[in-house]
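Participant: Sharing a model that was predicted from the sequence below.
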Amino acid sequence: MLAFNRRFDPDAMRLKQAIEDGEVGDVRQVVITSRDPGLAPREYLRHSGGIFRDMTIHDFDTARWLLGEEPVEVMAMGNRLVDPGLEELPDYDSVMVLLRTASGKQCHINGSRQAVYGFDQRVEVFGSKGMVLNENHRPSSLRRWTSETTEAREPLLNFFLERHADSYKVELDGFLTALENNTPMPATPVDGIRALRIANCALEAAKTGRAVKI
């Protein structure tokens, strides 16, 4: 089994179920926001494979999973807006990606290595019957109104280990259930290969400024 844990996040699973239940009708667009709270250590980035293969690859898998079709074309931009020194690796810290499937379904992914307000993870699925939206997580849902602030809220959870803690538990349960029942694994190396193919094509698109066939 391949550990693409975003598939096992309870909120993401509800999005997928809403699609399968027909709540949004025919999926037309998927919008993914994926922003880390800060740059990883330089030594990690040096060996990470780059933002498309290391960070955005989770979003590529999520896109495939929610679109229900394989992307066939990718356009991408990569920039160094947080740390210009990443050019020496070379790598990017800010990316935008557009994916298109054969039937014309679209996915937009925006990613950043630095969001000063916390771990920003949101997914929107838009279809012929409506839309479903997955919001960020916070320590509590409490809101405050004072003479100085309006709707002040707790900050976002600050790291993926906090935000996706439940997904790792659900993922492990899925793995053990497949072993015990001798049923197919819920995510396989094939999913990894296909996501990596998209990542490689996105990197080529960012470097060349051209749309790349997947």
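Facilitator: Good, I have the coordinates.
Participant: only C-alpha atoms for contact and neighbour calcs from this point on.
Facilitator: Will do.
Participant: Report the contact partners of Val125.
Facilitator: Leu15, Val24, Val27, Arg28, Gln29, Val30, Val31, Leu66, Met131, Val132, Leu133 (C-alpha atoms under 8 Å, 6 or more residues apart in numbering).
Participant: my read: the fifth one touches Gly127, true?
Facilitator: Spelled out, that is Gln29. Yes: counting by C-alpha atoms under 8 Å, Gly127 is a contact partner of Gln29 at 6.7 Å.
Participant: okay, these two: which has more neighbours?
Facilitator: Gln29 (22 against 18; other C-alpha atoms under 10 Å).
Participant: hey, where'd the strands end up in this protein?
Facilitator: 27-35, 71-79, 94-101, 106-112, 120-127, 131-134, 143-144, 152-153, 212-213 (DSSP state E).
Participant: Okay, one more to line up with it:
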Amino acid sequence: MPQNRRPLIAGNWKMNGLKADGQALAKALGEQMRAESDPVFDMLVCPPFTLIANVGEIIDGSGIALGAQDCHPADKGAHTADISAAMLRDLGCQFVIVGHSERRTDHGEMDQEVKAKAEAAQASDLTAIICIGETEHQRDDGKTFDVVKTQLTGSLPNSSDSSNTVIAYEPVWAIGTGRTPSTDEVQKVHALIRDSLSQALGDDQA
């Protein structure tokens, strides 16, 4: 890992929190972050769409970055209930999650759509957090490396680099199953991801 690469701690709030809840949590996180004299990490919160503006006001100046949980590939148009990357940027977002396992599963999103969303994010000066990871069935069938590499190469825009892209590996089979990946398993997948990024973008970007 390059020496200037800082750890990113990202909180995905998912579909949780009404206005009062979001305000209280954002305030607590902001106060805690402001108390850090010299943090060695970056922090990001991704609240639901309904809380983005309010949370953004509360954490402003705290050092916590603001993000969203998804965006539409199009910049605007007849896409009822969808949110564009440009709209998120207008609200003050710096990051957006794309390709989360719950979007891939619940909404049938494929790599091509995830890539289009990441491209839209980058075009709006947002950092795209591209999520990848294998299911329990895929893991038990020994397909972890194949699935992860396929998702990564299929979801990664050509315009990606370390300034506009974050890769988030989440072993889907470890969510709510009581099964936990070993350090060795995670390190092997991380090595695969880094090698794939090196091939696609160059060693200095991996």
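Facilitator: Yes, it's here. For clarity, every value in this text was computed on a predicted model and none was experimentally measured.
Participant: so what number do they get for TM-score?
Facilitator: The TM-score (TM-score structural alignment, normalised by the length of the second structure) is 0.30; 104 aligned residues with a C-alpha RMSD of 5.5 Å.
Participant: burial count for Leu196 of the first structure?
Facilitator: 20.
Participant: Report the separation between it and Val74 of the first structure.
Facilitator: 13 Å (C-alpha to C-alpha, to the nearest Å).
Participant: Same question for Val123 of the first structure.
Facilitator: Distance from Val123 of the first structure to Val74 of the first structure, by C-alpha to C-alpha: 19 Å.
Participant: So which of these two has more stuff around it?
Facilitator: Val74 (25 against 22).
Participant: That one contacts Val97, doesn't it?
Facilitator: Yes: at 7.0 Å, Val74 of the first structure counts as touching Val97 under the criterion of C-alpha under 8 Å.
Participant: ranges for the helices of the first structure?
Facilitator: Taking DSSP state H as the criterion, the first structure carries its helices at 10-20, 42-47, 51-54, 56-67, 160-163, 165-181, 189-208.
Participant: Grab the nearest non-local neighbour of Lys115 of the second structure.
Facilitator: Ser155 (4.1 Å; C-alpha to C-alpha, 6 or more residues apart in numbering).
Participant: Correct me if wrong: that neighbour contacts Val114.
Facilitator: Yes: using C-alpha under 8 Å, Ser155 of the second structure is in contact with Val114, at 5.5 Å.
Participant: Those two: who's more crowded?
Facilitator: Neighbour count, other C-alpha under 10 Å: between Ser155 of the second structure and Val114, Val114 has more, with 29 against 24.
Participant: Give the helix, strand or coil label for the more buried one.
Facilitator: Of the three states, Val114 of the second structure takes helix under DSSP: H, G, I helix; E, B strand; the rest coil.
Participant: neighbours of Asn110 of the first structure, just the number please.
Facilitator: Asn110 of the first structure has 18 nearby residues by other C-alpha under 10 Å.
Participant: distance of it from Arg194 of the first structure?
Facilitator: From Asn110 of the first structure to Arg194 of the first structure the distance is 20 Å (C-alpha to C-alpha).
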